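Peer 1: how does the following fold in three dimensions:
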Amino acid sequence: MKLAYKTSVLAVATALALAACSFGPSGEPPAMPSPEHYGAQAQPSKTVAAGGIAQQFDLGATSVPQWWRLYRSDALDALVDEGLRNSPTLAGAQRTLAAAQEELRAQVGSSTLPSVDGVAQVERARSPVVPGLGPQEVQYNFFAGQIQAHYTFDFFGQTRYANSASAARVNVQAYELEAARRALAANIVGTAISVAALDRQIALTERLVAVASETANEDQQRYALGSISHVQALNSTQDADSIAASLPAMRQQRALAVHALAVLMGRTPDNAPTVPDLDSLVLPEHVPVVVPSDLLRSRPDIQAADAAVKAAAADVGAATAQLFPSLSLTGSMGRGGFSWPAVLSGAGGLWAIGASLSQPLFHGGALFAQRRASIDTYDAAVLHYKSAVLSAFQDVANSLAALDNDAQTLASTERATQAARTAFDETASRARLGSLPSTAQHASEERFLNAQLGAVRAGSQRMSDTAALFQSMGELPPGQPQATLRE
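Peer 2: Here you go, the predicted model:
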């Protein structure tokens, strides 16, 4: 039975040797569809005009490396630059990558080049002898010095495949570092926009609380005079307190965002940075829409999945190569003897040379199981790559749809804000002339403030979604042409 198993092992190994392609897959990622447009509907060339800007979708443009500079805010640029420079998370990932690169160099050097070692040996020993045939013991010294060399021939590529797999995994870490760098920049920009928007919302809400409180006080006076019901006075008080109750939550949200921004930049929360004003940020008018084929090269998460496919393919090759013979050579030369004069004499020369050839015959099916496992791992890596590509397409489609809808939302809120402002101005003028009570002016101002709050939310969401779109486009690797977007 063992003989039959060994014969089958040799037969399979011979068949694999005759078919070099069976050592492992090529490592090329699977072909993916290249849709005409990302979303369910064709992407328009531009959004509706809102905030004075109709954003242009530059179809076929390349991604922008430092896209946050298109917001034209020196303060925002300083926040991102400091975060990229001082973030301990990013720095830790960089050192981890550097360590992996050094380990790869060590692995390649130790596996592809002969190893040469110098060995010095000094020994004093005692050996017993047979009683009655000589002295009771023999003590002697031994001195030796040798140069030893060892080399294993990589005839079937096991070492080469293993080194390729390790190199591909280092590339995975490099792409993950790039993804972390871009994510850090996007988080800083998004958090800064959120804080700036909260500052504006808090200021508007504080004014809203003041106006509602004035209305409540006046209604209390009118109730005391008997001109309104008690229920109406209580309703005014309830409205004022309800608006005031929203302020602590906003302030808490702002505090959390500011603390998070400080940590992203490598600071302690008590040393939080100053955030640029919302009005100082300029919405980028031109945004790139990278074609799907370029997106596969510009997204670091897709590149990492591609490198993982290459690593898994190399693992299949290494697992296959270990089924074949392995040849190693060893050699040594030096001098030795039982005394220094003997070591230095002509009789003290030492040398040895040898070769060993090993062929796996029976390992309980372990080698074949390892090869099957590596094939399954490769198949999983291919599927993960496909999933990463589909997720990237979805990410871009969602961002494009968000920008289109954000512009429509902001345009509607701007029209509502303009109507509320006109109504408030007219109501305030009539109140100053005495034709309307002050409560009517307060009610009109409250509607205007609420409309402004809606416009701030819509405008900041548009800015944040623009940052998300830039982030989703990735960045072409060095050496690829980069488009310069018009500002």
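
Peer 1: CA only for contacts and neighbour counts going forward, please
Peer 2: Noted.

Peer 1: tell me which residues touch the closest residue in space to H384 that isn't next to it in sequence, please.
Peer 2: Nearest residue to H384, sequence neighbours excluded (CA to CA, 6 or more residues apart in numbering): A305, at 6.9 Å. When contacts are counted by CA atoms under 8 Å, 6 or more residues apart in numbering, A305 touches V172, A381, H384, Y385, A388.

Peer 1: could you confirm P33 falls within a helix?
Peer 2: No - assignment of P33 by DSSP: H, G, I helix; E, B strand; the rest coil gives coil, placing it outside any helix.

Peer 1: quick one: the contacts of A305 as a markdown table, columns for distance to P276 too.
Peer 2: As requested, those are exported to a markdown table (distance: CA to CA, whole Å):
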| residue | distance to P276 |
| --- | --- |
| V172 | 36 |
| A381 | 43 |
| H384 | 40 |
| Y385 | 39 |
| A388 | 35 |
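
Peer 1: one more sequence to fold, the one below, so I can look at both together:
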Amino acid sequence: MINVKRPILQLRLYVAFCGCAALAGCMVGPDYRTPPAPPADTTYTAAPLPEQTASAPGAAGLPQRFAPGQDIPGEWWALFHCEPLDGLIRQALTNSPNIVAAQAALRQARENFSAQAGGTLLPSVDAQLGATREKLNGIAFGQPGVSEEFNLYNASVNVSYKLDIFGGARRELEALHAQIDYQNYQLQAAYLALTANIVTAAVKEASLRAQIEATERIASDEADQLGVLGQQFDLGGVSRTAVLAQQTLLAQTRATLPPLRQSLDQVRHQLAVLAGMLPSDPALPEFRLDMFSLPETLPVSLPSTLVRQRPDILAADAVLHQASAQIGVATAALYPQITLSASYGAEALAPSQVFKPGSTIWSLGAGLLQPVFHGGQLSAQKRAAEAAYEQAGAQYRETVLLAFQNVADSLRALDHDAIGLRAQTDAWRAASDSLDLTRGQYRVGGVSYLSLLDAQRQYQQTVTSLAQAQASRYADTAALFQALGGGWWNAPPSAPPPH
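Peer 2: A predicted model of the protein is given here:
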């Protein structure tokens, strides 16, 4: 006799399995798509940039040529050709607490994803051993007055699995993976911010040293001039007013030194902390303007590729992706949830009988949970997730706009810096020549002492402004590399690798 029930049962099981597999492939909520790239434009500013900037005498006055579409090197700070700066940045990338914290946050996000993936996509299996002392009352069995005490031992393996029919668990994993991407780009942003801050601080230190040295030279010249005036006053050649005016000018010049030295100390302390060192560490190198070389070629990424390079834009994209996945999580909570469970083990009154034949116990179960009424909680959670996605989208667009603004500001600053340095150099030369000429004329009585004082003040102002203008070219060059993303995607093997 042919048993037709067995093939029919197998067919039903196969159909049920296929149905569960088909349902498990369904994922509610929107499928995330990366926001479209900006228009394929070739410029960041309304007015076109010159092919190269203006030039001025000196190392800081070299003309810089813009190279649209050229890629940025991973170690962009090496373009300044300053070995102490390169060594300090390498030390900072290893010792900076901010970098260590960002790396730990990335590892945490990865482990959270692994923990959720293992507990969601795979069944949970637990082994259990137990022993209890129980007392039964016969009233429950219709035998009052009868009671019995006994020990009960059991050993079992329990298996449970929650079917992800509507993709809520997979959307949760998608959100956690987006969190990994976010922490990864946050790490790259920490690398970029650290290197840019060190370059900017080193340039500022060099500028302050140049200003202090120039001010000290001016103060020395003014002290010499005061000595000459004192001798002339003793001989009756000048009035007391001229001596007092020179004393006032010398005191004013010297009064500018303590704030400059305070700023220098603060920058030195900042550099030490950025490098993961104590401010008292004597190993911190000193920086001067003549230690830097101005990069003559400036790679400028195309606007269409900027959104794929800037870590802050990519991090905002990951936040938007995470918000999109959370919509699917909130939507799946509105639908039924099916849980399968099974257990197999043994139970006996004595430990020696637990694994003997006849003590086997087992169970199979399935549960269906359909939310019916939660006071509007689940629908509100879905609407909140949609609002969070809209907020993340607006923040992403704002991040893109600010990135384009950063690049445009840096490009314009480089152009204006070059013009300003040339004008400041001309002003310094004119003030220097004017001071030399006025001094000579004053010695022979051709001009009054007020003219000499005015020439000294103008020269002092141009010397300080010239050092600041030279430093601006280096600092704004570093700002451009930072605004373009810093070239972390081209990091060499010796640098901290992108994750």
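
Peer 1: what's the TM-score for these two chains?
Peer 2: The TM-score (TM-score structural alignment, normalised by the length of the first structure) is 0.87; 462 aligned residues with a CA RMSD of 2.9 Å.

Peer 1: show me what the residue nearest to H384 of the first structure lines up with in the second structure.
Peer 2: Under the alignment (TM-score structural alignment), A305 of the first structure pairs with A316 of the second structure.

Peer 1: buried stuff in stretch 72-87 of the first structure?
Peer 2: Buried residues in stretch 72-87 of the first structure, counted by 16 or more other CA atoms under 10 Å: A75, L76, D77, L79, V80, E82, G83, L84, N86, S87.

Peer 1: may I see those arranged in TSV, with distance to P300 of the first structure as well?
Peer 2: Listed next are those as TSV, based on distance: CA to CA, whole Å:
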residue	distance to P300 of the first structure
A75	27
L76	24
D77	22
L79	23
V80	19
E82	22
G83	20
L84	17
N86	22
S87	19
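
Peer 1: tabulate those residues in JSON lines, adding columns for distance to A240 of the first structure and secondary structure.
Peer 2: Converted to JSON lines, the buried residues of stretch 72-87 of the first structure look like this (distance: CA to CA, whole Å; DSSP: H, G, I helix; E, B strand; the rest coil):
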{"residue": "A75", "distance to A240 of the first structure": "36", "secondary structure": "helix"}
{"residue": "L76", "distance to A240 of the first structure": "36", "secondary structure": "helix"}
{"residue": "D77", "distance to A240 of the first structure": "40", "secondary structure": "helix"}
{"residue": "L79", "distance to A240 of the first structure": "37", "secondary structure": "helix"}
{"residue": "V80", "distance to A240 of the first structure": "39", "secondary structure": "helix"}
{"residue": "E82", "distance to A240 of the first structure": "42", "secondary structure": "helix"}
{"residue": "G83", "distance to A240 of the first structure": "41", "secondary structure": "helix"}
{"residue": "L84", "distance to A240 of the first structure": "44", "secondary structure": "helix"}
{"residue": "N86", "distance to A240 of the first structure": "44", "secondary structure": "helix"}
{"residue": "S87", "distance to A240 of the first structure": "43", "secondary structure": "coil"}
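
Peer 1: contacting residues for D234 of the second structure?
Peer 2: Residues near D234 of the second structure by CA under 8 Å, 6+ apart: none.

Peer 1: how far away is it from V243 of the second structure?
Peer 2: According to CA to CA, to the nearest Å, D234 of the second structure and V243 of the second structure sit 11 Å apart.

Peer 1: same question for G61 of the second structure.
Peer 2: For G61 of the second structure relative to V243 of the second structure (CA to CA), the value is 39 Å.

Peer 1: SS state for the equivalent of A384 of the second structure over in the first structure?
Peer 2: Under the alignment by TM-score structural alignment, A384 of the second structure pairs with A373 in the first structure. Secondary structure for A373 of the first structure, judged by three-state DSSP, is helix.

Peer 1: L323 of the first structure too?
Peer 2: Judged by three-state DSSP, the three-state class of L323 of the first structure is coil.

Peer 1: report the contact partners of the residue mapped onto V116 of the first structure from the second structure.
Peer 2: Under the alignment defined by TM-score structural alignment, V116 of the first structure corresponds to V125 in the second structure. By CA under 8 Å, 6+ apart, the contact set of V125 of the second structure is V157, N158, V159, S160.

Peer 1: with that, I have no additional questions.
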